[in-house]
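Engineer: Need coordinates for the following:
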Amino acid sequence: MLLGKKRKLGRKIEDINTGEKLQLTEKIEDKDLLLYLGLTNDSNPLYIQHDFASQTVFEKPVVPTIMLAGIISSAISKYLPGPGTYIKEQRLRFIKPVYHYATIEFLLEVTEVDVKANEVTVRVEATDDKGNLAVEGTILANPPQMVNQLTTQAMDNF
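Structural biologist: Predicted coordinates:
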């Protein structure tokens, strides 16, 4: 059960440095697409119908861009800066389509750390299995920041 467990928070702004990088690889599987489509009730034929997609410029079904954005958001939440992070802004360009069963390499790099505003800027690039750039952009995020330790400690066992 996820709700009842206390989890370690990600790093605070003071512990993050410009130039830090995270690289991860994701393979887009049928189960991922089905979960997305079921969760959002998005029945765009471009995502799931091979017959339809074959008649478009894409030639075959594509991965919804919001799924790729979700992978990026998850990487921010899990690793850089980590749990407790809030994403304030994302600017992503989807340069080329990503197809079902693709393996995508994501590279995230901290390009700016603003301690006073408790903000980090993370540059994002994603390339397909042929090395072609598929997604690029930036994420502006607030690392975890505890305002009142006493309240936090008092609520741990709530």
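Engineer: CA only for contacts and neighbour counts going forward, please
Structural biologist: Fine.
Engineer: Name the SS class of Gly19, please.
Structural biologist: The three-state assignment at Gly19 reads coil, by DSSP: H, G, I helix; E, B strand; the rest coil.
Engineer: Please list all residues in contact with the closest residue to it other than its chain neighbours.
Structural biologist: When the adjacent residues along the chain are set aside, Gly19 lies closest to Val110, with 5.3 Å between them (C-alpha to C-alpha, 6 or more residues apart in numbering). Shown here is Val110, whose contacts under the criterion C-alpha atoms under 8 Å, 6 or more residues apart in numbering are Asn17, Thr18, Gly19, Glu20, Lys21, Val120, Thr121, Val122, Arg123.
Engineer: Another for comparison:
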Amino acid sequence: MSDSLDILENITYDELQEGDSATYVRTLTEDELVLFAAVSGDVNPVHLDSEFAAESMFRERIAHGMWSGSLISAALATVMPGPGSIYLEQSLSFKRPVKLDDTLTINLKVISKERKNRVIFSCDVRNQNDEQVVIGEAKVIAPTQKMTFNKPRLPKITIEHEPPAG
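Structural biologist: So this is what the prediction gives:
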């Protein structure tokens, strides 16, 4: 028997209506921040070096802005419209930094439906204090065929952390 959290089901172009909304939630862990740096190649010390970040305008390490952007992609791909969606465009405006252990809620809302199965979504990303961290718009080609999938099982990847010097 499969848990409903293990199922991905899309929302087709015909099913989507202006004003429809959905959310996706994710917490930034140390491992995810380091893995995002490794995968993206963005090793800016403001993300990875506590001493460097302490001297920055943020006074502590912050997430890559595109980590938040990637969560919007995940929300579009897995929640609304979901599997079968094709991501075409994204605008992003970064409003405040995302820090380690922040929990972000991605709020998607259908703004308009266009020809050729295109759908425009507003994308509002907020932290656990309901502070807006990112705002933007996305354009996708919504699927036209109803699909349901078992969510793939991904490996749990962890990073071996160095013991503190001293």
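Engineer: Can you calculate the TM-score here?
Structural biologist: Here the superposed chains carry a TM-score of 0.82, computed using TM-score structural alignment, normalised by the length of structure 1; 139 aligned residues with a C-alpha RMSD of 1.7 Å.
Engineer: In structure 1, point out the residues matching stretch 121-135 of structure 2.
Structural biologist: Following TM-score structural alignment, the partner segment of stretch 121-135 of structure 2 in structure 1 covers residues 122-136.
Engineer: Now that stretch: buried residues?
Structural biologist: Applying a neighbour-count criterion of 16 or more other C-alpha atoms under 10 Å, the buried positions in stretch 122-136 of structure 1 are Val122, Arg123, Val124, Glu125, Ala126, Thr127, Asp128, Leu133, Ala134, Val135, Glu136.
Engineer: What are the boundaries of the strands in structure 2?
Structural biologist: Under the criterion DSSP state E, structure 2 carries strands at the ranges 7-9, 21-27, 86-94, 103-113, 118-126, 132-141, 148-150.
Engineer: Nearest to Thr78 of structure 2, out of these?
Structural biologist: Set against Thr78 of structure 2 and scored by C-alpha to C-alpha, the strands of structure 2 come closest in strand 7-9, at 6.3 Å.
Engineer: coming back round to it: how about the strands of structure 2 in CSV, adding distance to Leu33 of structure 2?
Structural biologist: Conversion of the strands of structure 2 to CSV gives the following (distance: least, C-alpha to C-alpha, whole Å):
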stretch, distance to Leu33 of structure 2
strand 7-9, 25
strand 21-27, 10
strand 86-94, 17
strand 103-113, 13
strand 118-126, 17
strand 132-141, 17
strand 148-150, 27
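Engineer: closest to Ala74 of structure 2 out of those?
Structural biologist: Comparing the strands of structure 2 by their distance to Ala74 of structure 2 (C-alpha to C-alpha), the top pick is strand 21-27, with 8.1 Å.
Engineer: by contact count, what packs against that closest one?
Structural biologist: helix 65-78, strand 103-113 (3 or more C-alpha pairs under 8 Å, 6 or more residues apart in numbering; DSSP states H and E).
Engineer: Can you add distance to Phe149 of structure 2 and give those back as a markdown table?
Structural biologist: As requested, these are arranged in a markdown table below (distance: least, C-alpha to C-alpha, whole Å):
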| stretch | distance to Phe149 of structure 2 |
| --- | --- |
| helix 65-78 | 10 |
| strand 103-113 | 21 |
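Engineer: Compare the strands of structure 2 and give me the one nearest Gly65 of structure 2.
Structural biologist: Gly65 of structure 2 sits nearest to strand 86-94 of all the strands of structure 2, at 7.1 Å, using C-alpha to C-alpha.
Engineer: any residues touching that closest one, and which ones?
Structural biologist: For strand 86-94 of structure 2, the external contacting residues (C-alpha under 8 Å, 6+ apart) are 65, 69, 73, 76, 133-143.
Engineer: one step back: looking at the contacts of Val110 of structure 1, spot the one nearest Glu105 of structure 1.
Structural biologist: So of these, ranked by how close each gets to Glu105 of structure 1 (C-alpha to C-alpha), first place is Lys21, at 12.9 Å.
Engineer: Which residue in structure 2 aligns with that closest one?
Structural biologist: Residue correspondence, TM-score structural alignment: Lys21 of structure 1 in this structure matches Ser21 in structure 2.
Engineer: what sits against its match?
Structural biologist: Contacts for Ser21 of structure 2 were tallied using C-alpha under 8 Å, 6+ apart; they are Met80, Asn107, Leu108, Lys109, Val110.
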